[in-house]
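A.B. asks: Sequence plus predicted model, see below.
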Amino acid sequence: MDAAIHADVTLDCSGLKCPMPVLRAAKALRGMIAGQVLSVTATDKAAPKDFQTFCAEGGHILIATDVLGDTPQGQLVRFTIRRGG
């Protein structure tokens, strides 16, 4: 994630399987205001495609998708999402 982008809320969904990372992100975003940034980490293999679809359909902006490394649960990926209006 760009150092200039500050996450207002962070969410660790490591070890959770589809659809839980997206469902938890959706719940977190409902409690945020437009323009705020959510950072989600997840290990589910389906998460990259799921978050792309979720953001496109929900009016949110997927700012970045960063691979952080490998864990015993799988590859750890961080999704940086700006809440839409």
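C.D. replies: Noted; the coordinates are in hand. Numbers count the residues shown, from 1 in each chain.
A.B. asks: rest of the way, CA atoms for contacts and neighbours
C.D. replies: Fine.
A.B. asks: Can you give me the buried ones in the helix or strand that contains residue 40?
C.D. replies: Secondary structure assignment for residue 40, by DSSP states H and E: strand 37-42. Buried positions in strand 37-42, judged by neighbour count with 16 or more other C-alpha atoms under 10 Å: 37, 38, 39, 40, 41, 42.
A.B. asks: Could you do stretch 10-25 as well?
C.D. replies: So, applying 16+ other C-alpha under 10 Å, buried residues of stretch 10-25: 10, 11, 13, 14, 15, 16, 21, 22, 25.
A.B. asks: how far does that stretch sit from the chain's center?
C.D. replies: With C-alpha atoms, centre = their mean, to the nearest Å as the basis, stretch 10-25 stands 8 Å off its chain's centre.
A.B. asks: Give me the residues contacting that stretch.
C.D. replies: Contacts to stretch 10-25, defined as C-alpha atoms under 8 Å, 6 or more residues apart in numbering, come from residues 38-44, 46-47, 50-51, 54, 73, 76.
A.B. asks: Next up, a structure to set beside the first:
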Amino acid sequence: MTSASTPIPVTVDREIDTRGLRCPLPILKAKRSLNDMASGQLLRVISTDPGSLRDFEAFARQTGNELVEQQTQGDEFVHVLRRR
């Protein structure tokens, strides 16, 4: 997993915008999106909830999906998950 302030280009299969939503909504929206994706596909989630950093780490551990990348970009948090 990468944690950096400089974006690393990653080609994703789907992106969801959860800006303005608080826990647990970003996780629930990510779970719904991942359920509709094929194994190995990448999902990018953009969030403004600071708690999403630890939430997505826990979500990945609990579900077996891979947290490929997490970044802080100003007031936004970007998470990239690979569907198991």
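C.D. replies: Yes, it's here. As the structure is a computational prediction, the values presented were derived from the model and not from experiment.
A.B. asks: Now do the strands in structure 1.
C.D. replies: Here structure 1 has its strands, by DSSP state E, at 9-13, 37-42, 61-71, 74-82.
A.B. asks: relative orientation of the last one and strand 61-71 in degrees?
C.D. replies: Going by axes from the mean of the first three to the mean of the last three C-alpha atoms, to 10 degrees, strand 74-82 of structure 1 is angled at 160 degrees with respect to strand 61-71.
A.B. asks: How about the first one?
C.D. replies: Inter-element angle recorded for strand 9-13 of structure 1 and strand 61-71: 40 degrees (by the same axes, to 10 degrees).
A.B. asks: after superposition, how close is strand 9-13 of structure 1 to structure 2?
C.D. replies: Its aligned residues in structure 2 lie a mean 0.3 Å from strand 9-13 of structure 1 after superposition (mean C-alpha distance after the TM-score superposition for structure 1).
A.B. asks: corresponding residues in structure 2 for that strand?
C.D. replies: Residues 14-18 of structure 2 are where strand 9-13 of structure 1 lands when matched by TM-score structural alignment.
A.B. asks: Check stretch 51-61 of structure 1 too.
C.D. replies: With TM-score structural alignment applied, stretch 51-61 of structure 1 matches the range 56-66 in structure 2.
A.B. asks: and if you look at stretch 25-42 of structure 1?
C.D. replies: Aligned using TM-score structural alignment, stretch 25-42 of structure 1 spans residues 30-47 in structure 2.
A.B. asks: Can you get me the start-to-end distance on that stretch?
C.D. replies: One end of stretch 30-47 of structure 2 sits 11 Å from the other (C-alpha to C-alpha, to the nearest Å).
A.B. asks: what distance separates that stretch from the centre of its chain?
C.D. replies: With C-alpha atoms, centre = their mean, you get 8 Å for stretch 30-47 of structure 2.
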